[in-house]
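# have a look at this fold, sequence not included:
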């Protein structure tokens, strides 16, 4: 096996000092352009590999930021990652992305792997069955910042970036009440997940505010509310007596799927059943009628979470990470035809 080429080998070959080689390879302004070119050429010809790892060990930085997402096949997570990537690239950081696939066991394994890879910081959206957070303790001990986004942890050691899910769900449900709906069903993901638990609360509060009794049977909770779940949900809705006249569904792909299956059963949207979704995903604008939804600013969430992370890593004074534990972004109701009973 060939031994690694060092800066000393290049220096000897060109008859210059090792310091000059080192400076040239680090693009130091003190080295003349002509010399730099000669050194780069020799390094390339001799097969020199710069030891970024050794340099990183000296500076105790890898310039890698870990991101753990529950699932990559989500438009929302994709737009969050795009926002993160833009900010990270601009600041010279790389993203190391892994997915927990909604499993806390996999999340724990991912976290361990990120820690062993010496990431400078970690951004996490929690898995749906994540109940304990001890796997983040090694990060806190070493002073490695952890920021949660969307699905956040109530922990004093970490910052969370989210929207006010209680308020957003309250607005969505209230809109259906204002359209004349008296029997509103709510379709939710696992309430172990902070966002779904909060949306259920917002739904309940809206009913209480308008003196509408809360009925357990009008709430359908599934571990995974996605496109595939639509048929199953509609079967359950069709067995309710009387039928609901409004549906508040906690995600757009599921709302679109439910709408298609309801239409197959001869239910008119919004005349018989008004529908409100959540997230403002592309699908909400592509179906007929277009779906009223809560705009969830994923790209902005990615940018804000990453800016906080980088401010913290660069030790920028007044970094929000040191001042607050929760950053709340604005969300809004986008009203379209699927909910408009009152034209």
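That came through, no problem. Source: prediction; values computed, not measured.
# from here on, just use CA atoms for contacts and neighbour counts.
OK.
# which non-adjacent residue is nearest residue 193?
residue 128 (5.2 Å; C-alpha to C-alpha, 6 or more residues apart in numbering).
# count of neighbours near that neighbour?
23 (other C-alpha atoms under 10 Å).
# now it: how far from residue 150?
12 Å (C-alpha to C-alpha, to the nearest Å).
# try residue 108
18 Å.
# which parts of the stretch 1-150 of the chain are helices?
7-14, 18-25, 33-46, 52-59, 75-90, 104-116, 137-142 (DSSP state H, counting those that start in this stretch).
# so what's the gap between the fifth one and the chain middle?
If I follow you right, that is helix 75-90. Here helix 75-90 is found 9 Å from its chain centre; the criterion is C-alpha atoms, centre = their mean, to the nearest Å.
# residue 108 and residue 150: who's more crowded?
Set residue 108 next to residue 150 and count neighbours by other C-alpha under 10 Å: residue 150 wins out with 26 against 19.
# A further structure is provided below for comparison with the first:
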């Protein structure tokens, strides 16, 4: 196997000079650089990324920390979180890391231990930077993570302490509810995410914005919060509303798992979608196309958010932690399918 010393001997330079050339240092003269690069090519030398990482104290790994609720799962029933939100975002990150040596490590981090523990990937110094996915991270935890002096990018939520790539939640919910109103629906209820999620207030603002444009107000008891971001959460939420005697013409749901739970309840009541009631969802995923009928949903471009976050990460690693924070907002768009008709 060709070593760094072999290249140095062939080029007539020191081992450290070869290292400088490999790491693209501007300190090496052009003539010397060309001689070293010629020796590398002739000998077929391939740098060892692990060895370089040890010298530069790099892992060449980035961590994806996914915040999850404190809910145990014993079955694959509809009380299980699908994980599609984080999965879709994570699928976009490698696109932004293309043509680099960086790989990804993933950790699911329970919110209940935020005050006691750091994510294992960070605590054990296994990554050169971290992506925070989800809206359950506390400002206190972020400050503790910043003490590690590695780049941190939040995806899907805005945090003023770190770089972030997020979507306009209020505008996204507005698009969905406004579409219902444009189709003639007036009696609309909103099934919101659990109140532990910071986005719940932004979602309500989106509903109210759309309703105000039609000089309408949602009945206070037609805004219902789920206990969990699952199908069961949506099922139980609409069940409570239905048992109160409410009969909306249309339902807007905080995400697709919740929407599918709502659809299951309506199916059990022999209520047809969209003939008897319309449904619009938020976030969009493969579930929207698989549902029967297919779900009209607001697409928040999750994969693209992951890609943009990866690009910011590479910039931070290359240039260091200096410079102003970046906060990118990705605009949502409405995907019209079959779950909404004309009222």
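That came through, no problem. All of these numbers come straight from a predicted model, not from anything done at the bench.
# can you give me the TM-score here?
Superposed pair, TM-score by TM-score structural alignment, normalised by the length of structure 1: 0.77. Supporting alignment: 309 aligned residues with a C-alpha RMSD of 3.4 Å.
# that older thread, which one of the helices of the stretch 1-150 of structure 1 lies nearest to residue 280 of structure 1?
For residue 280 of structure 1, the closest of the helices of the stretch 1-150 of structure 1 is helix 75-90, at 8.8 Å, according to C-alpha to C-alpha.
# how about the closest one: buried residues?
Buried residues in helix 75-90 of structure 1, counted by 16 or more other C-alpha atoms under 10 Å: 75-85, 87-88.
# now do the contacts for the aligned partner of residue 169 of structure 1 in structure 2.
Correspondence of residue 169 of structure 1 to structure 2, assessed by TM-score structural alignment: residue 173. Residue 173 of structure 2 makes contact with 203, 206-207, 282, 298, according to C-alpha atoms under 8 Å, 6 or more residues apart in numbering.
# contacting residues around residue 284 of structure 1?
By C-alpha under 8 Å, 6+ apart, residue 284 of structure 1 lies in contact with 252-253, 256, 277, 290-293.
# if we go to 10 Å?
By C-alpha atoms under 10 Å, 6 or more residues apart in numbering, residue 284 of structure 1 lies in contact with 251-253, 255-256, 276-278, 290-293, 336, 338.
# helix/strand/coil for it?
helix (DSSP: H, G, I helix; E, B strand; the rest coil).
# what's the answer for the one 10 residues further on, then?
For residue 294 of structure 1, the secondary-structure state derived from three-state DSSP is strand.
# counterpart of residue 216 of structure 1 in structure 2?
By TM-score structural alignment, residue 216 of structure 1 lines up with residue 220.
# its match - how many residues pack around it?
8.
# pretty sure it is touching residue 189, no?
Yes - at 9.3 Å, residue 220 of structure 2 counts as touching residue 189 under the criterion of C-alpha atoms under 10 Å.
# related to what we said a few turns ago, overlap of the contact sets of residue 128 and residue 150 of structure 1?
193-195.
# buried members of the residues you listed into ChimeraX, please.
Remark: buried members of those, expressed as a ChimeraX selection using 16+ other C-alpha under 10 Å:
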select :193,194,195
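# how about a markdown table for the shared contacts of residue 128 and residue 150 of structure 1, with secondary structure added?
Shown next, in a markdown table, are those (three-state DSSP):
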| residue | secondary structure |
| --- | --- |
| 193 | coil |
| 194 | helix |
| 195 | helix |
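# is it correct that residue 282 of structure 2 falls within a strand?
Yes - membership of residue 282 of structure 2 in a strand is supported by three-state DSSP.
# that one and residue 343 of structure 2, how far apart?
21 Å.
# before we move on, the earlier item: list the contacts for the match of residue 216 of structure 1?
Residues in contact with residue 220 of structure 2 (C-alpha under 10 Å, 6+ apart) are residue 189.
# residue 154 of structure 2 too?
64-65, 130-135, 137, 142, 160-166, 305-306, 309, 327.
# do that again at 7 Å, thanks
Applying C-alpha atoms under 7 Å, 6 or more residues apart in numbering, we find residue 154 of structure 2 in contact with 131-133, 163-165.
# now check structure 1 for the residue matching it.
By TM-score structural alignment, residue 154 of structure 2 lines up with residue 148 in structure 1.
# could you report the separation of its match from residue 161 of structure 1?
6 Å.
# residue 45 of structure 1 now?
For residue 45 of structure 1, the distance to residue 161 of structure 1 - C-alpha to C-alpha - is 49 Å.
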